[in-house]
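Colleague: no FASTA, just this:
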């Protein structure tokens, strides 16, 4: 009876880890944590079987020398067999989801390249710039990345001939950085909002294309839709540190090739909104700050000082005026509008909505309710938003609630047979890691042409992922 009970218990554990969703246990501790690491669980099960057999063999030798009764093989071998079968089943799930490690390769002409990477707040801007250039990425979601780092990457990309805008939202946690989104300017202007998104408190936000057809995430009522370069982290008072432009759109920019601007025109919900020039209501002015030149010789990059902001006069280059129009690439010879020379590809189609996400991790029992709500909420955003792209560290796999049934939304890795490769932790082989970093897309609007889990970058504990998308 004891032997039968042990075998039954082992078999039950194997079944739970194999199909926890069918038993309603995929979101329960510790199953939720273990099922995310199927490859590692398979190795542990095989290791357990080997140790069990080895221990019994050693015990039998010692018992024989001591002249005592040796243990039998029936139960240990049966138990080892159950563990090995469990390992094989886990491996079958991983292989079935795809372990194609060939990578995404070069993007096809017209493909939209989406890169997602949790930098853990430790990857340098130079390394990120090199990664974006290497992958020729058009959209880059950076979880646990400071606004200053994102701004530095956007500036470096712009200087390298890839005009880029950085949007960012702060985390409400003091332990992790927020989320940033780098948008290649050839895609057009985007407005940032957190309306309708799960309150992850880690910086999750959506970017809505100016003039896009989607109304799922409209801009705040006090911000015109064509203000494509102001970041709104979802709070009433938006700091200047939350508004980032990689380069200005103004004709008074010096012709020496300097295309980076450390500040933009943030919107303050508690301040009076006045136009930058007569008839210009697209770029509201913060009346609490006066913009003065950064240095006597620098008239293109104004900085805030604690004084009243005044609008520009026609000949005053210290206070450049934005025109209410969507940012477009430069015409030849126009240094105010830098030409995107960083790619030979045709400009890809621009998504109407991009969600840059970082959700809670199931790291403790107290975090489980938030984790469940966030995973389900992010998945619902993808399901219900036509043409949406959702990317980031979702801290969930295809086994977990929300991602286990995406409806019209699809997981890019699963679409091309690479969903068995994990991203965390980065110091173990991909087949042993948890695939918790995702690119989710509306399968009615986008076709996934390639996906890859990339090599480790810097000291981050996550690997980056990249997806190539074609418009249907």
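Modeller: Noted; the coordinates are in hand. Note that the coordinates shown come from a computational prediction; the quantities given were computed from them, not determined experimentally.
Colleague: make it CA atoms for all contacts and neighbour counts henceforth
Modeller: Will do.
Colleague: and the strands in the chain?
Modeller: According to DSSP state E, the chain carries its strands in the segments 112-118, 139-143, 164-169, 179-184, 190-193, 205-209, 290-295, 298-305, 353-358, 389-393, 409-411, 437-442, 446-453, 465-471.
Colleague: winner for burial among these?
Modeller: Neighbour counts (mean count of other CA atoms under 10 Å) averaged over each of the strands of the chain peak at strand 164-169, with a mean of 30.
Colleague: go through the strands of the chain and name the closest to residue 370.
Modeller: Nearest of the strands of the chain to residue 370, taken as CA to CA: strand 353-358 at 12.3 Å.
Colleague: before we go on, here's another structure to hold up against the first:
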């Protein structure tokens, strides 16, 4: 009798844990240790659940373990199915789903360069091919940003360059944004030192506003990764980023080091983060991993984003896989947004 009771306790405990890890936001655990990492890699979690279900199904053929193994197989299979369901709803992207861009559209390109591993030519060629109006480059210093701007000008698409660097200890402590003059003149209004209320905590973000007040606020984002000793800063970064989208007419892009799951509870008036909504979710690409490039996209984590307020509609979005060999551990993303209405 005791082994059966203990067996059922294990099954029920595993079921409870599986439910939490499939949808931790229902329990307020989406930005807590362990749960935050499991939902960040839902494709891997689903594959692990399928493998575990297969193992338990085989063990169910052994008579002494039949009921326990069968019950465990069902639990982990449901865990895998739950993750697959979330990924299916969020969308795996695909070709031919872009709408025609409207007048006044803005194309935003974002690429974490892993400390400038892709060179200026690679970045410029991509930006010119995509017709980028805004280029967000976390882990990129001012000199490389200037090289890209010069190459963009030579390619017929001049850019203004803005860089925020907390220090020169590592290139990850710099973020660069390039903005087309067609959008007007912009000034940086975020602080040049780490920490709220003026900036993110560990890695710099940039808030740029139009000088004449006509145009969107543009936010280049780099939140710290949710490693164990940075969890508090990571949560604070997401809160700070959400506050940058508390008003209207905002476009933000970059490396958020968080997925839609981690944004839960930080949205306002239907937004995913503050009043900003995720372009990938709107276009059906939100399940496609942008990091790391050494995992297939459906097994990676979609932590790079373009978001905008309801002033903008999403014409297209894409996670670019063709540059997985360019050296960065992030995939570039590109979105085209048009004024709403």
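Modeller: Sure, I can see it. A quick note: this is a predicted structure, and the numbers were derived from the prediction, not measured.
Colleague: coming back round to it: any chance of the strands of structure 1 in CSV, plus distance to residue 382 of structure 1?
Modeller: What follows is the strands of structure 1, written out as CSV (distance: least, CA to CA, whole Å):
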stretch, distance to residue 382 of structure 1
strand 112-118, 15
strand 139-143, 16
strand 164-169, 20
strand 179-184, 17
strand 190-193, 16
strand 205-209, 11
strand 290-295, 40
strand 298-305, 38
strand 353-358, 9
strand 389-393, 6
strand 409-411, 6
strand 437-442, 7
strand 446-453, 12
strand 465-471, 15
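Colleague: got the residue ranges for the helices in the stretch 151-300 of structure 2?
Modeller: Residue ranges of the helices in the stretch 151-300 of structure 2, as given by DSSP state H, counting those that start in this stretch, are 231-243, 260-263, 279-283.
Colleague: which residues does the longest one contact?
Modeller: What that stands for is helix 231-243 of structure 2. Around helix 231-243 of structure 2, the neighbours that count as contacts under CA atoms under 8 Å, 6 or more residues apart in numbering are 31-33, 196-197, 199-202, 221, 223-226, 256, 263, 266-267, 273-276.
Colleague: give the PyMOL command for selecting the buried subset of these.
Modeller: This is how PyMOL selects the buried members of the contacts of helix 231-243 of structure 2, with burial counted by 16 or more other CA atoms under 10 Å:
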select buried, resi 31+32+196+199+200+201+202+221+223+224+225+226+256+263+266+267+273+274+275+276
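Colleague: now for the helix ranked longest in structure 2, which elements pack on it?
Modeller: If each helix of structure 2 is counted by residues according to DSSP state H, the longest one is helix 66-90. Contacts of helix 66-90 of structure 2 with other secondary structure elements, assessed using 3 or more CA pairs under 8 Å, 6 or more residues apart in numbering; DSSP states H and E, are made with helix 2-22, helix 42-59.
Colleague: what helices or strands is the longest one leaning on?
Modeller: When contacts are defined as 3+ CA pairs under 8 Å, 6+ apart, helix 2-22 of structure 2 sits against helix 35-40, helix 66-90.
Colleague: so can I have a markdown table of those showing distance to residue 132 of structure 2 and mean neighbour count?
Modeller: Supplementary listing: the helices and strands packed on helix 2-22 of structure 2 in a markdown table, determined by distance: least, CA to CA, whole Å; neighbours: other CA atoms under 10 Å:
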| stretch | distance to residue 132 of structure 2 | mean neighbour count |
| --- | --- | --- |
| helix 35-40 | 28 | 21 |
| helix 66-90 | 25 | 20 |
